[in-house]
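Undergrad: I would like the atomic coordinates for the input below:
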Amino acid sequence: MQNKKILIVDDEIGIIQMLETVLRKEGYTMIRRALTGEEALRALRITDFDLIVLDVMLPDTDGFQLCQQIRAQTNAPILFLTARTSDLDKLTGLSIGGDDYITKPFNPLEVVARINVQFRRMMLSQVNSQKKDVYQMGHLRLDRKAAQLWIHGEEVNCPAKELELLFFLADHPNQVFTAGQLYEQIWGYESVGDEKTVAIHIMRLRKKIEENPKMPTIIVNLRSIGYKFVPPASGELL
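TA: Okay, here's the model as predicted:
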C-alpha cells in the first residue's frame, strides 16, 4: 500500500489533516492535498494518482462537475466525501463516475476501510482479467456464459450467489481468501460480521461439488485464516 498515490480534495484543512493522519498509520505515505478544484486538476496533470477523495462542495467548483473533468483524465477510483446527504446527490455522484459516497460527519477509520476495499478490488480485478469462460476440473464443470454447473456430467441447480462464489474461487485457484474478502467480492459490501453468510454458501456448495462434504478437498477451510479452492487432482483447468 505504501506506493499508492492518493489525492485528497477538500477545502476544510482539518478534514485533510485528519485523513492524512489515519492514512499514514495504515501505511499510505504518498498523499497529496488540494483545497480547490483548480489545484486538483493541476495535481492530476503532474501525478498519476491511484485514488481520489473528493468533496462535493468546493469554493471554486461543484465536485460533481469536477468529477467529470477528472474522469476525462483518469480511471482511478473516486470516493466522494460530502455533507450533501440526499439520495439524489448520492445517485448523481455514483452515476457520473464516483466509486463510493460517504457523508459528513464521518468516522475517518471508515474512510480508510473503504479506500482499502477499493485497492483490494483493483488488485483482484487485475487477476480476474485472466479468468476463463469454461472450467473442466475432474468431475466438476463450470460454464460462465451459460451460468451452469455440472457434476459427473449432470447439471446441478445452483442459485446465483452460490454460482458467483464458485466462479470467483475457480478464477483464483489455490489462493487464500478470508470470509470478509469473499463477502466484499460477491455481495459488494465491506464485511462486518458477515462471515456466517459466506460459511452458509460454502456449506451449500460443498454438498454439491464435494465427494464427501464433511471432508472437503476442493473448497478447503484453513482454520482462522480463510478458504481456498483446490482444483480436483483428476482434472485440469481448460
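Undergrad: Every contact and neighbour count from this point should use C-alpha atoms.
TA: OK.
Undergrad: For the protein, just list every one of the helices.
TA: Here the chain has its helices, by DSSP state H, at 13-25, 37-46, 63-71, 87-95, 108-128, 160-171, 179-187, 195-209.
Undergrad: which helices and strands sit right next to the first one?
TA: I take that to be helix 13-25. Where contact means 3 or more CA pairs under 8 Å, 6 or more residues apart in numbering; DSSP states H and E, helix 13-25 is packed against helix 108-128.
Undergrad: one step back: distance to I31 and mean neighbour count added to the helices of the chain, as JSON lines?
TA: Listed next are those as JSON lines, based on distance: least, CA to CA, whole Å; neighbours: other CA atoms under 10 Å:
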{"stretch": "helix 13-25", "distance to I31": "7", "mean neighbour count": "15"}
{"stretch": "helix 37-46", "distance to I31": "11", "mean neighbour count": "15"}
{"stretch": "helix 63-71", "distance to I31": "17", "mean neighbour count": "18"}
{"stretch": "helix 87-95", "distance to I31": "23", "mean neighbour count": "14"}
{"stretch": "helix 108-128", "distance to I31": "13", "mean neighbour count": "15"}
{"stretch": "helix 160-171", "distance to I31": "32", "mean neighbour count": "18"}
{"stretch": "helix 179-187", "distance to I31": "25", "mean neighbour count": "19"}
{"stretch": "helix 195-209", "distance to I31": "33", "mean neighbour count": "16"}
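Undergrad: was I right about E164 contacting W187?
TA: No. The criterion here is CA atoms under 8 Å, and E164 misses it with W187 at 9.6 Å.
Undergrad: How about the contacts made by S129?
TA: Contact analysis of S129 by CA atoms under 8 Å, 6 or more residues apart in numbering lists nothing.
Undergrad: Please name the nearest non-neighbouring residue to the residue nearest to the spatial centre of the chain.
TA: Nearest residue to the geometric centre of the chain (CA atoms, centre = their mean): R121, 3.2 Å. Closest residue to R121 apart from its sequence neighbours, by CA to CA, 6 or more residues apart in numbering: Q185 at 7.5 Å.
Undergrad: Here is the second sequence; please produce its structure so I can put it next to the first one:
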Amino acid sequence: MTRTLLVVDDDQKTRNLLKTYLEKHQYEVRVAHDGASFNAEFERFKDELSLVILDVMLPDTDGFTLCRSVRSQSPVPIIMLTASADDTDRIVGLELGADDYIAKPYNPRELLARIKAIHRRMQLGAPGAPVRFLKFAGFSMDVVERVLTDPQGQPVVLTSMDFNLLRFFAEHAGETLDRARLMEQTRGRDLGPLDRSLDVQVSRLRQRLHDDGKQPVLIKTVRGSGYVFSADVSAHAEP
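TA: Next up is the predicted model:
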C-alpha cells in the first residue's frame, strides 16, 4: 500500500506543521491551501494517494464540495477536519462519503491514529488481501479463524462478542472510542443511559489480556470520553 497523503488546509502554519509531523512517521505528504490547488494536486497524484485530509472551511470552496468531487472519481479514504462543534457538519461529511471526521483543535497523534486505522481496515478489507493477523504486545489475532494467542503462543479463551470488541479496538488503535460507538459497532444496538454492559465487557477483556484493571496498559479509560487501545498494532499475512 502506498503511504501518500494529500492535505488541504488554508492555514499555512497548521499545514506545514502537519506535513512535518506526518513525514516524521514515514508518510509522503502533498499539501494544498485552497480548493483550486487541491483539485490540481488531486488530479496529478490521485493514482498514488492512500488517503485525503480535507479542511471544511476554505477560502474558495468548502470541504463538502471537495469530498463530493473526490468521491465521484475515486474510492480513496477521506478524513474531514472542522472547527465546528455542530454534529450537522459531521453527518453531512459522512453522508457525502467521508470515512472519518475529526474536530479542530485536534491532537496530531489522534489524527495519525485515525490514518493508521483506516489503512489497516483497507488492508483487511481489500479483495484477495493477504493480511490475516493483527499483532500487538506479543498477542496475535487470527481474524479468519477468530483465535487469539498470548505472547507464549497459548490460546486465549474469548467469547464471540469479546473477540469482536478486541478486533474493533485493534483496528482503531490510538483512537479515543466513545462507549456509544463501541456498543453500536460490536453489538449493533444503542447504549442505554444506565447500560453498563459494555464496561463489564471491557473489564472482562482486560482480565483475559492480563491488563491490570487499576493501571491498564492496553485498554485505557479516557475519562468522560470512552476507551483507547494504546498498543502498537501491526497487520501480517503469516502468524
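Undergrad: Quantify their similarity with the TM-score.
TA: Remark: TM-score between the superposed chains equals 0.58 [TM-score structural alignment, normalised by the length of the first structure]; 167 aligned residues with a CA RMSD of 3.9 Å.
Undergrad: so what's the closest residue to H172 of the second structure other than its chain neighbours up against?
TA: Spatial nearest neighbour of H172 of the second structure, chain neighbours left out: A117 (4.9 Å); criterion: CA to CA, 6+ apart. Counting by CA under 8 Å, 6+ apart, A117 of the second structure makes contact with E171, H172, A173.
Undergrad: Would you quantify the distance from the first one to A235 of the second structure?
TA: As defined by CA to CA, to the nearest Å, E171 of the second structure lies at a distance of 9 Å from A235 of the second structure.
Undergrad: Of these two, give the one with the bigger neighbour count.
TA: Applying other CA atoms under 10 Å to E171 of the second structure and A235 shows that E171 carries more neighbours, namely 24 against 20.
Undergrad: returning to that earlier point: list residues touching both of E171 and A235 of the second structure?
TA: R120.
Undergrad: count of residues packed around the closest residue to D232 of the second structure other than its chain neighbours?
TA: Sequence neighbours aside, F136 is the residue nearest to D232 of the second structure in space, at 5.9 Å (criterion: CA to CA, 6+ apart). Using other CA under 10 Å, F136 of the second structure is surrounded by 19 other residues.
Undergrad: F136 of the second structure contacts H236, correct?
TA: No. Between F136 of the second structure and H236 there is no contact under CA under 8 Å: 11.1 Å.
Undergrad: Mind telling me what G63 of the second structure corresponds to in the first structure?
TA: Matched by TM-score structural alignment, G63 of the second structure corresponds to G63 in the first structure.
Undergrad: thought that match was touching V53?
TA: No. With contact defined as CA under 8 Å, G63 of the first structure does not reach V53; the gap is 10.6 Å.
Undergrad: Tell me the residue in the second structure aligned with K90 of the first structure.
TA: By TM-score structural alignment, K90 of the first structure lines up with R90.
Undergrad: What sits closest to that match if chain neighbours are left out?
TA: Sequence neighbours aside, Y101 is the residue nearest to R90 of the second structure in space, at 6.4 Å (criterion: CA to CA, 6+ apart).
Undergrad: which residue lines up with that neighbour in the first structure?
TA: By TM-score structural alignment, Y101 of the second structure lines up with Y101 in the first structure.
Undergrad: pretty sure its match is touching D89, no?
TA: No. Applying CA under 8 Å as the test, Y101 of the first structure and D89 come out as separate, 9.4 Å apart.
Undergrad: which neighbours do those two share?
TA: With CA under 8 Å, 6+ apart as the test, Y101 of the first structure and D89 reach no residue in common.
Undergrad: what about the longest strand in the second structure?
TA: strand 49-55 (DSSP state E).
Undergrad: contact partners of stretch 56-65 of the second structure?
TA: Identification of contacts with stretch 56-65 of the second structure by CA under 8 Å, 6+ apart yields 9-10, 33-36, 54-55, 80-82, 92-93, 96.
Undergrad: which of those count as buried?
TA: With burial judged by 16 or more other CA atoms under 10 Å, the buried subset of those is D9, D10, H33, D34, G35, L54, D55, M80, L81, T82, G93, L96.
Undergrad: distance between stretch 100-112 of the second structure and the chain's centre?
TA: Taking CA atoms, centre = their mean, to the nearest Å, the mean C-alpha location of stretch 100-112 of the second structure is offset from the chain mean by 10 Å.
Undergrad: Start and end of it, how far apart?
TA: This stretch, stretch 100-112 of the second structure, spans 12 Å end to end (CA to CA).
Undergrad: For it, give me every contacting residue.
TA: With contact meaning CA under 8 Å, 6+ apart, stretch 100-112 of the second structure is reached by 18, 21-22, 78-85, 90, 93-94, 114, 174-176.
Undergrad: and with 7 Å instead?
TA: Applying CA atoms under 7 Å, 6 or more residues apart in numbering, the external contacts of stretch 100-112 of the second structure come out as I78, I79, M80, L81, T82, A83, R90, G174, E175.
Undergrad: Need the max-distance pair from the residues you listed.
TA: Within the contacts of stretch 100-112 of the second structure, A83 and G174 form the most distant pair, 21.5 Å apart (CA to CA).
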